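Visitor: Sharing a sequence plus its predicted fold:
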Amino acid sequence: MSVWKNLGEQTVYANQWFKINLADVELPDGRHLDHYLMRLRPVALTAAVNADDEVLLLWRHRFITDSWGWELPAGVVDDGETIEQAAARELLEETGWRIGPLHPLLTVEPSNGLTDARHHVFWAEGAEYVGHPQDDFESERREWVPLARVPEMVEKGEIRSANAVAALLLLHKRRCR
């Protein structure tokens, strides 16, 4: 079995969001290399699906890639908070909708060659509108979008975020037969 071994790491930069570390890595053939990596807090996302098989999405701009797209409400898990609590909190803060019980959907590692980031995606049946979103600055608009449209939206590049693509295609497969 070809296994890369992490023999130790040194933090070269850290802030409240992430750490950049330099790892001493031993390759399967015994050679060593320096490998930079990013350590991140877990991320929680929620796909709220209503009785009409529509999912609540955010239309937002990402300045890093200078791109617009539909995304699921998401955010980092705060200290002292469970992943499920973070998923419900982020959906409420970003959309103004409160959800009921959460169900695990999947966990993805969006860039596991560079970071230990894990994105935990949940889904919930329905939601109740409780008011204007607290974090309305996070998106241009919030809409219920038919799951049946998801594959086309992915193909057109309207859904670009890897965690949303994976989650929404899985939900589409499960619910749109």
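Guide: Nice, thanks for sending it over.
Visitor: rest of the way, CA atoms for contacts and neighbours
Guide: Noted.
Visitor: And the strands in the protein, which stretches?
Guide: 5-14, 18-26, 32-40, 43-49, 54-62, 67-71, 74-76, 97-99, 102-108, 119-125, 127-129, 141-146 (DSSP state E).
Visitor: How much space separates Gly131 from Trp17?
Guide: Gly131 sits 29 Å away from Trp17 when distances are taken as Cα to Cα, to the nearest Å.
Visitor: Put this next to the previous one:
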Amino acid sequence: MKKNEEVTIQSETIFNGRVISLELHDVKLPNGRESKREIIKHPGAVAIIPFKEDGKIVMVEQYRKAMERNLLEIPAGKLEKGEAPEVTARRELEEETGYGCEKLKHIISFYTSPGFADELVHVYEATGLYEIEDHLELDEDEFVELVEVTLEEAEEYITTQRIFDAKTAFAVQYARLKENK
């Protein structure tokens, strides 16, 4: 048994959607009592930090219904069943930006909200960008606008909350650390 482990007694899937499912778990706590946990199951995702030769970062601006506003983000998308994260990263980069890349380097993987979700995001750095003329199209319910930003602009956008999501804020901080090495 793991330290402070919560053992699932039973679980029930309450909702099964296109992107997520919601499970309700009855758990036995380390002190012997029982409780309930609501858990979001997610297939995982990738996020790509695309660097142009001039150092600018290619981002996408899109409306996020959950926030009821536009956000400026690095390209990202969910893993398809059986798809390797690197394959997803290359596909999402092409779909969302129209770019391919010569080099794709895995930076880190992290859980987005481990208190209630199992979503694991794999972050990649893309360099050697080149335009793909006949590139993959966005999903039919996806609408994005490309925005190229300098590192300084991205840092300012974090303070003004134009960039307001964890994966993109992480990407900007990664870029700053990389530049300072």
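Guide: Sure, I can see it. Model, not experiment: these values are computed from the prediction.
Visitor: Gly131 and Trp17 of the first structure: which has the busier surroundings?
Guide: The residue with more neighbours, out of Gly131 of the first structure and Trp17, is Gly131; 12 against 9, by other Cα atoms under 10 Å.
Visitor: What is the neighbour count of the closest residue to the more buried one other than its chain neighbours?
Guide: Closest residue in space to Gly131 of the first structure, ignoring its immediate chain neighbours: Gly96 at 5.1 Å, by Cα to Cα, 6 or more residues apart in numbering. As a burial measure, the neighbour count of Gly96 of the first structure was computed by other Cα under 10 Å and equals 21.
Visitor: per the alignment, Gly96 of the first structure corresponds to what in the second structure?
Guide: For Gly96 of the first structure, the aligned position in the second structure is occupied by Gly98, per TM-score structural alignment.
Visitor: looking at it, that match is touching Leu129, isn't it?
Guide: No. Taking contacts as Cα atoms under 8 Å, Gly98 of the second structure lies outside contact range of Leu129: 9.8 Å.
Visitor: Leaving out sequence neighbours, find the closest residue to the counterpart of Trp4 of the first structure in the second structure.
Guide: Alignment note (TM-score structural alignment): Trp4 of the first structure maps to Glu6 of the second structure. What sits nearest to Glu6 of the second structure in space, not counting adjacent residues and going by Cα to Cα, 6+ apart, is Leu29, at 4.9 Å.
Visitor: do Phe143 of the second structure as well
Guide: What sits nearest to Phe143 of the second structure in space, not counting adjacent residues and going by Cα to Cα, 6+ apart, is Gln62, at 6.4 Å.
Visitor: residues contacting the closest residue to Glu34 of the second structure other than its chain neighbours?
Guide: For Glu34 of the second structure, the nearest residue in space outside its immediate sequence neighbours is Lys28; the separation is 4.5 Å by Cα to Cα, 6+ apart. Contacts of Lys28 of the second structure were listed using Cα atoms under 8 Å, 6 or more residues apart in numbering, and they are Glu6, Val7, Thr8, Ile9, Glu34, Ser35.
Visitor: same check, this time on Glu156 of the second structure
Guide: Glu156 of the second structure makes contact with no residue under the criterion Cα under 8 Å, 6+ apart.
Visitor: Recalculate using a threshold of 10 Å.
Guide: Applying Cα atoms under 10 Å, 6 or more residues apart in numbering, one finds that Glu156 of the second structure lies in contact with Thr150, Arg162, Ile163.
Visitor: before we move on, the earlier item: to Glu90 of the first structure, which of the strands of the first structure lies closest?
Guide: Counting by Cα to Cα, Glu90 of the first structure lies closest to strand 74-76 out of the strands of the first structure; the figure is 5.7 Å.
Visitor: The closest one maps to which residues in the second structure?
Guide: The counterpart of strand 74-76 of the first structure in the second structure, counting by TM-score structural alignment, spans residues 76-78.
Visitor: circling back to that earlier point, which residue in the first structure lines up with the residue nearest to Glu34 of the second structure?
Guide: In the first structure, Lys28 of the second structure lines up with Glu26, judged by TM-score structural alignment.
Visitor: What is the burial count for Arg90 of the second structure?
Guide: A count of nearby residues for Arg90 of the second structure, using other Cα under 10 Å, gives 18.
Visitor: what does Pro101 of the first structure give?
Guide: 12.
Visitor: one step back: from Ile163 of the second structure, how far out is the residue nearest to Glu6 of the second structure?
Guide: Using Cα to Cα, one gets 38 Å for the distance from Leu29 of the second structure to Ile163 of the second structure.
Visitor: between those two, which one's more packed in?
Guide: A count of neighbours by other Cα under 10 Å puts Ile163 above the other of Leu29 of the second structure and Ile163, at 22 against 15.
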